[in-house]
Every structure is written in C-alpha cells, then in structure tokens.
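Trainee: Sequence first, then the predicted structure:
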Amino acid sequence: MALRILTALDIAKTQFYHFKAIAIAGMGLFTDAYDLFCISPIMLLIGSIYYKHDHDQKVPTNTISIMLVISLLGAVIGQLIFGRLGDRKGRRRVYGLALMIMILSSIGCGLSVCTSKNCVLGSLGFFRFLLGIGIGGDYPLSATIMSEFSNRNTRGRFMAGVFSMQGFGILTSSIVTMVVCSVFKAVDNHDKHVDLAWRIILAIGAVPAGLTFYWRMMMPETARYTALVERNVTQATINMKKVLDVSLSPIPEVSEDLPPHSSNYPFFSKEFFRRHGRDLFSCSITWLLIDIIFYSSNLVQPKIYKHYLSKDSKPKFGNPYQEAFDLALLQAIMSICFTIPGYWATVYFIDRIGRVKIQIMGFFCMSLPFLALGIPYYWYWHHHTNNGFLILYGLTLFFANFGPNTTTFIVPAELFPARLRSTCHGISAAWGKVGAIIGVVGFTWASDENTASRARAPDSRTWKYQTISLVILGGVSIIGMIITYVFMRETNGRSLEENESDDNNMHVYVMRSFNYPCTGFRSNSPSSKVEGDVVENNEVA
C-alpha cells in the first residue's frame, strides 16, 4: 500500500516551488554547459599567446583533446562518486558540495597560475579535472531531486526544464566570449592582454553557480528519500510541507505502516540485475551513444565551422580576439536556432507523447542529416561551403535535444527504486561521458589535417576521414534507435513507485518494450488504485 505522502506528491498541483527547484537544479547544468563549451574559443585565444611562434598560432590537436577529455574524465568520476553518495548520505547533504567544487574550480581555471605555457596548461588541466568532478556530481543529484519533488503527470516537463538550462549555458558562454573579446579588441591594440581575456571568460562561469548556492543549502531532503530510504515518514511529511502546499485530507485513509523494503538487496547482486539489469543497460548504452554524437559535434565545433570563419579573423592575418568572437557568434546562432528550440520542444511534448517515442524519433531524425552530410561529402560538401551544411548540422543539434540528449537524462531518474536511484543515474551518466570521450578523441583525430598521413596528401585523405566520421555518427544514431525500441521502458504518466512495483510483480524479459504498451499502461499495484481513486475524486469535485 502506498504511503499517503507519496500519493500526495504524485497528485500535487504545479506550484511556485516546482519552478524554483527547476532554477536551483538547472543552474548546475547551466554552469556545466558554460564551462564545457566555452573551451573551444578559449583554446583559440590560448593558441595566439603560447603558440605564437608556430606558423598558424594554433594549439596542437593532441593538447586540445587532452583539455577536452580531462574534464570529461573528471565528470565520470564525479557521477559515480556523487551518485553513490546521494543514495548513502542523502541527496541534499552532498548537493551543495558538488556545487562548491564547481564554483572553486571555475575560479581556479580563470586563475591558472604561472605564465609559461606548460605551467598554464598544466594548471588549467588540473582545475578542469576538478570542475569535471563537480559537474559530474551534479547530474545524478539534480535529476533525482527534481524527479522526487515532481508530480507524475508533469515530472518529465519539469526534468526537461532542468536539463534545458544546458542550452542557455551554451548560449551564455558564447555571449560572454563575444562581449569580452569585443571589449579587449577595442582597448588592446597590440594583443597584450589576451592572457587576461580568456581567464575572465572562464572565471565568470562561477557566477551563476554561486548565485544558487544558498538556495541549494536551504533545500530540504526529498520526501521520497526520507520516507523510503531513511524510513522516517513523519520527517518526510514535514519536509514536504516546508516547500509544497499539499493536503493529505483528500487521500483515502490507508495504513501508514512503511511498505516492505523491497530493494534491500545489494547493488552487486543477482536480484538487482534480474530486476533492473535491462533498464540499467538501456539507460547506459543509449546515453553512451548519444554522447558520442553530441559531444563530438559540439566540443570540436572549430573543425566544423572552420570554412565559415572569415580569413581576416585568423591570428596570422589579424586580431586573435576576432577569431574567438566569430566562433562564439556561430555557436550563439546555432544555439538560438537549433539547440535551445530542441530542448523546449522536449519540454512541451515529453508528457504528451512519452519518452520512448521522443528518443526513437530523435535518433532516427539525427541519422538522416549525418548521412546526408557524410555520403556526398567528397563530391559536394568538401567543395561547396554554403548554409545548407550548417542547416543540416543544426538539425542534428535540434533532434539531439528534442530526443535522446534530454530523455537519457530523465529516464534513469524514473526507473530505479529510491535506494538506488541516484547510483543508477550516476552509472548511466558515467557511461554517457565515456561516450563523450570516445566521440571527442575520435572526431578530433579524424578532422585533424596535421596528422602525418594526411599532411602528405591532404586533399586525398582528409575528406575520407570526414566522410567516415559523419557516416559513423549516422550509424551510431540508428543503433541508438534500435536499442531504444527493443530495451527501453516507458515511464510517462506513472509514479516512481509504480516503476519499481512492476519489477517486483512482473516477469522480467530481455526485450522490456514488449512487456506492455509503451503508453497508457497503469499498474495493477495497490498504489495505482489508491492514486486513481484520488484523481477520480478530484475530477468529480
């Protein structure tokens, strides 16, 4: 029998605190996107300072790859550690710690002690690793907290709203870069203060996170964690009433005895993998696949945009601020036209058509532009620089966000029992960042024209690697679509407890999507009956 407090959370009306929680939780993802995606123009500025004696004043590809990968590696560690701590110590207790690491490491990235090349890059790499740990820790905690505060009918919309802050973080990083570069270009005629410009851009990333630190510390522990994990229903009711105006009186009187602790089996056990192994597999693999695509195309945007940057913006022809400005401008345009609309399309549709359908559609619609770019790359795109390429590339960004990039963040926070929810989300997210590392390293290597074998015959080899890379990304999208269809369960319109009760009461099949229809399923569990009676009573009233 469901606890009344859990039923009250599932039928609670949308209130001001839900939007406040979106802002508090979303600001971590905002900072995540800002710090991760501002690194591309930063590398252009650093190249003009510490590699000014090279013929093209560019940071070597291997160095760029290290700077990109080191923060992603930190994120993997942070997701695993903070995901587990979120279940062992409580979501609230470690939530502020993750944000504090992000704030201090963002400031550290800006300071990056020393002025010699090796010292600066080593310091920057160290603080970006710490930044990655904080960013990684924010993923499972933000997703889990938002899912446990939300009602079942708008849970997807609220969680997508949290994740959509990532799009605004990308846009803000571009705007800040453009403003800083414009100011320094106007006052720094001899490019003497480029070293200060990139530090300011990085340090500003600590501001939005710092603005929400107080509110994170004031958040109560989620009622679900307090009731189901700490086994303290009284305190759970107090925590809920601190932030939500919810009355228990319309809910039918039921026994307030705690339900049996159905998930008391350890994580590393046959019972866990019998009940949740397929869900963990589907969440982890689909997240890995989408991050191969998403991060490879976002973090190496200078390689994609190089044909669209003005020759006058290149450092050897003009001012180094201009190249960073032009790249940031293109990033801002793509964010406004494709990235942010994709996030908000998910916010609007996710509770209407469900997670599975959006994820399948997103993977499929991403595969088409990638194949359209890759297959004719040599005989058309390699020789024709036009807006058609950018539009097709932009469509991949739109359907990544109106698709698996958002849903892979949401679903792991809905499928697993409360005692293991943050842990499993952290594991799924960590596999995603492993995919990001694969994508960044692979795409950067494939698009590097200075690789020895391509330097000897650039025209005959570069296009082959670009073609192969784009076609592979299209193939990865198709694989993601198939895995989603075969393995992923729909969670739309169902309580978090119903998802757990399915695994307790139903046989577990390898192909989870065929257990029951993907939409409109209602569990026969007692909790569903109680909640259904409440909804019917409210409708009659």
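Mentor: That came through fine. On a predicted model such as this, the values are computed, not experimentally measured, just so you know.
Trainee: make it CA atoms for all contacts and neighbour counts henceforth
Mentor: OK.
Trainee: can you give me the helices for the stretch 151-300 of the chain?
Mentor: Under the criterion DSSP state H, counting those that start in this stretch, helices of the stretch 151-300 of the chain are mapped to 155-187, 194-203, 206-218, 223-224, 233-243, 270-298.
Trainee: Neighbours of the closest residue to residue 440 other than its chain neighbours, how many?
Mentor: In space, residue 440 comes closest to residue 296 once its chain neighbours are excluded; the distance is 4.5 Å by C-alpha to C-alpha, 6 or more residues apart in numbering. If you count neighbours by other C-alpha atoms under 10 Å, residue 296 ends up with 23.
Trainee: The structure to be compared is supplied as follows:
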Amino acid sequence: MENIPPSPPPLKTADECITYSVDTSSTDSLPERAIFDPILLPPDSYDVNGTYWADLPFSKRVSFVLNYDLGVEGKNEWAEIWAAAKRNPFSPLIQYFKSAVLPGAGLGLEGYVLFSIGNIKPLFQAVWKECWGTHQVCNSAWVNSIEYLEVAGIMVGQILVGIQGDWVGRKWGLVQDALVMFIGLILLTASWGTSLNGWVICYAWCLFIYGIGVGGEYPMTATMSMEKSQGSSIMSSKEDRLHRGRSVTSAFLMQGWGQFFNVVVLMIVLYIANGAWNPPYSEKAVQIAFRVSFAIPAIGTAILVWHRMGLKGTNKELKSQKKKSNITGYDLESLKLTFTYFGGRMFATAGTWFANDVFFYGNKLFQSEFIKVITPNNHSVMEGWKWNLVNVSVSLVGYYLASLLIDNKLYGRKWMQIVGFMFDFLLFIIPAFSYAYFTSREHIHAFQAMYFLSSFFNQFGPNSVTFLVAAEVYPASVRASAHGFGAAVGKLGAVAAAILYSYIDTQTKFYVVPWFGLAGAIMTYVWLPDTTGLDLAEQERRWRYIRQGRGEEYCGVAIHAKHLSVWERWMGIGKQYNPTKDYKMRIEEMRAEWEEKSKEGVTEEGRQEIWTQHIDDYFRKTKEGAVALARQTDDIVPVHQEKSSLAI
C-alpha cells in the first residue's frame, strides 16, 4: 500500500497511557485487534466471541439482550439518573424536558390544536344548530370541508417540507413549521365573518394554513430526533443503537399530551365562561372557549419559533452524508435509487401508515358515537369531553410503553406493529358480529373495555412505529422526503375514514374498519424490515455502496436477515452477508479515510490526530471503550479471542 503514514501515537485508557506498536498493514495483529475490536464489535451488539447478537441462537440471544440491555445499560442509566437526582432533585425532569418535551413540542402543539377541532365541533353543533346541524344558514359543503382542508394542508406540508428538509436543511424546516403554525393560530383565534357561513369559510382556510405547518412537523421532528444520536460513518454510536427508537417516540408521544391538555383547557374555560357544567351553552361562552383554546398554543408556538432559531447541529448528519457523496442541493439520484432498491419499504411504510390512520382518525371520528352508546340520553358536551379524557389517558399509557419497548431486540419495532394491528383487528371485529350483545346495558362495560384497549394498542403499536420507521429505514439524504411521503399517504387514510364514516352506520363501521388492521399486519410482516438494534451509521455505509454502484459488494449487518424484510430476502438480498470479510473491509475503510485526509496536505501531527480520531476519542469518551481496552492491556489479549466466530 502506497503512502502509508507512520504508526499512530500511544492510546490512552481511563487509567494510564499504554504504548502499542500497531502493525497498520495487518488485520491479524493481536494489538491491532485490541484496538479495533471494541470499536467494530461493540459489546452492546457482539458477544465476547465477536458474534453479532442477531446471529446468536435464540436462547443465547435472549440471555445476551437481558444481560446487556437490561443489566449493564439499564443499571448504568438508573445509576446516572440517581446520581443526578442526588445533586439536583429536578435534574431528571430537566433532562426529560430537554430530550423529549422540547424536540416534541411542535407535535404536542399540533396535537392540541388538531384534535381540538373534533372536540369543539359538538359545542358548535349544540349552539349553532342551524349552521352545524341542519345547515339552514351554512353551506354543508363548507362545513364538511373543514376536516378535508385541514388534512389537505397537512399533506401539502408533509411532502413539501420533507423535500425542503433534505434540500435546504433540517433547521430551516423546523423554524418554518413553527412560524407557519404560529400564523395559523393567530388566524384561527381571530377568525371571523359577516355571517355564520362566512365565518365557517374563514375557519376552514385558517385550518388549511395551520395544517401546512403541522404537516412539516412530521418529517422534521422524526429526522431531528433520530439523527441527534447518530455516529459517524465508521464510529458508530451506542446511543443510536440502543435508544434511537425511544428518542423519536418520546418526542412523538407529546402529541398525546397535546390532546390531553386540549380537553382539560376546554373544560376549564367553558365552565368558567358558561358558569355551569351542563347545557344550555351561551354563544358568548362558546366564542370565549374556542378562541382562548387557540390563543394558548399560539403563545407556546411563538416561544417554539424563538427556541428553534437558536438550534445548532441539526444539519450535521445531512451535510456529512451529502459531502461523502459529493452532493450539493437536493439528492435526486438517491431518491431514484430509493424507489429502485427500497420500493418494498416505501410500500410498507406508506401502506401501513394508511391502514393505521383509518384506525387512528377513525377512532377519533367515531368517538362521539361511541360515547352516545355508553351514555344514552346524554346531551352534555362536557360529558363527552370527560370520556375523551379517559380515552386519551389510556392512549398515553400506550405511548409510554411503546417508548419503553421499541428498542428491545426481543420485541422491537416490527413485532410491536404487528401485535398492535392484530389487537386492533380483534377488538373491532368481535363487537361487529355481536353488536347488540355488547351494546346492551348489562355488557356495555365489556364494549367500553374493548374500545379503550383499541386506543391503547393503537399507540402501543402502529401509531408510534409508523412515525419512526417511515424515516429510519431510508438514507439520510432523502430521509425527510421519504417520511413526508409515507405520512401524506397515511393522511389519505384519515380522509378515507372521514368519507367512509359519513355513509355507513355504527355497526357497519365495525364490519369494515377491522380489515385495515389485518392488512396492516400483513404488510408489516412481508415488506417492512426490522431496524431494531441496527446502527444508522451502518445503514448509511451500505447506502454509499449502493450509490457507487457496488451494492453487491456490501456484506455487513445492514443486510443481515434480521434487518431485512421477508420480501427483500425473497428477492435474494442478504446472500452476501459475511461478517469475516466485512470486518476487514471496515478496517480498510478507516485506513482509506485516514489516507485521504493525509493527501489533503495535513501535517505529520495532523495525520497522527486523524488516525486517532476514531480510536483514541472512543476510549477517552466512552466507558465501554475504556473498560474494553483496559481488559486487554495486561497481556495484549483481545476480548474477542482467536477462536472468534469471525475467524480472523
């Protein structure tokens, strides 16, 4: 090999400086293995013999996951939380606010507003019956257009801002979304008309504008939350492998809190403005209730705009991947290749999101009819909101449980989505064929339980997973675009539910809707890969091979059968998986990167620094690196023995 730079400087453990005479031309050197094994075979993904966790027999896989994920990592996290809490009792709350609440604030605010539309509709119908009920003074087409224009705005935002986020950058999309939502909320709060019909038209178009900002939140929040813990092309990140799903889902579940607080605010404001819990409700009270309910999130959104303008590092991963592929502007070539190589994934992420939104929005649209079934002869809007609050609370439990288990290698994304879809299917199909039985007074509690459980499994399943995987299974340069496309197709499911529910009665809804759950489970099983435990840096590495026209040369874990869909395995992808060959290829890639930097006129000292960038920093800055190297330094014996399953 030409132009091989000198040997690297000493590597430092947590306790002392140890000098190695590393043979940079051989991958069989034990000292070199002592350096590279902890980096390329991290202990959270490989056992002591160098075997990838997904290659382990089932019993050993269970033991490995329980020992590391729940044992080592779980104990470390709790120890850090406890140590921080002892220094400052509010430290865990502050950390949660920074890692989940702030990244998910946009989704929390949009959840508050979007679902308030359904919450205040019964109030409008109770006070302005001639407009919202009989349509005597309002055009029924415009009244019905409110929901359609809202969804249309969301779809426009999802697609356009998704493309914009991959073109201009994540930060621009984040700031723009918050700004558009702020303008939309100002318009909603001040919406007016010379007649009730004029006000309805104004209200509908204000929702369309607000919806554009909401739509952009989906791809921007998903990509931002996902990429903040991603490692470099060679140096992977434990945080990314073990907690990426939790990071994204923790931000996404703020949507549930938005729904919760909207109901609480509406109940409090209406009670104060009306002076009573039950009807009749005055027009003035309703005006105060819905305008105050929009003014509150407007304040929060203004603060969000200010916060996002100060964000740093949100475009780091996108710029890094574009630089490696020599791309400026929008990566149209990667978009074309995504449809060519990941067409099955596009079908899975978009199709399952469509099926889920029929359930998710159908559940919300059906909510008022469900409440009528369990509370006959009730005419109080407050009573409906009370049951809505119960339903949202059940959903929040599902959100949090999803966040807890979505990164578990024994369950993970794919099984969570399949199980969630199947439970939704069963919980709707059972009462469909025994509707009279379950809606009778003596069995109404069983009907309630099934309805609430369907909300739980929707969050502890497809609603959380679709948001994550629609970005996760694609390369960084088109990640926001792909997520926006999947989310927009999903919103067509919401439109389908709204139209469908307008023409069929309650029992027929139970006959029709469950099959979308079954279809979602089938699509998930056949076409969706399981990226649980897969490092995004490794997925990006595979993508560079594909983009260079060398996809068949890649043989790393990104094409392990565990991380491919059934469809991809049927198509023959993954046959070249070879961990022994890949180990050596990864070392050569590290050398090539180092040599490339050396050719750029870097000084001798600079070349030494570049060599240790991926190695020395690893041991300095991570507990795993320091411990792993310390265990190997006494006799220069690697953790992964010579009889390693990699047979190096």
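Mentor: Okay, I see it. Since this is a predicted model, take the numbers as computed values, not measurements.
Trainee: hmm, back to that, would you mind finding the most buried of the helices of the stretch 151-300 of structure 1?
Mentor: Mean neighbour count (mean count of other C-alpha atoms under 10 Å) peaks for helix 223-224 among these, with a mean of 27.
Trainee: so that helix matches what in structure 2?
Mentor: The counterpart of helix 223-224 of structure 1 in structure 2, using TM-score structural alignment, spans residues 316-317.
Trainee: what about that stretch, how far off from structure 1?
Mentor: For stretch 316-317 of structure 2, the mean deviation from structure 1 after alignment is 1.2 Å (mean C-alpha distance after the TM-score superposition for structure 1).
Trainee: same check, this time on stretch 149-163 of structure 2
Mentor: Looks like 0.5 Å for stretch 149-163 of structure 2 (mean C-alpha distance after the TM-score superposition for structure 1).
Trainee: these two touch, right, residue 271 of structure 1 and residue 264?
Mentor: No. Look at residue 271 of structure 1 against residue 264 with C-alpha atoms under 8 Å: they stay out of range, at 9.9 Å.
Trainee: re the thing from before, counterpart of the residue nearest to residue 440 of structure 1 in structure 2?
Mentor: By TM-score structural alignment, residue 296 of structure 1 lines up with residue 362.
Trainee: contacting residues for that match?
Mentor: 494, 497, 498, 501 (C-alpha atoms under 8 Å, 6 or more residues apart in numbering).
Trainee: and what of residue 168 of structure 1?
Mentor: 30, 340.
Trainee: what does it align to in structure 2?
Mentor: Under TM-score structural alignment, residue 168 of structure 1 pairs with residue 257 in structure 2.
Trainee: Check the gap between that match and residue 167 of structure 2 for me.
Mentor: 31 Å (C-alpha to C-alpha, to the nearest Å).
Trainee: Ok, residue 119 of structure 2 next?
Mentor: Residue 119 of structure 2 is 37 Å from residue 167 of structure 2, by C-alpha to C-alpha.
Trainee: More neighbours: which of these two?
Mentor: residue 119 (25 against 21).
Trainee: ok, residue 118 of structure 2 - how many residues close by?
Mentor: Residue 118 of structure 2: 15 neighbours (other C-alpha under 10 Å).
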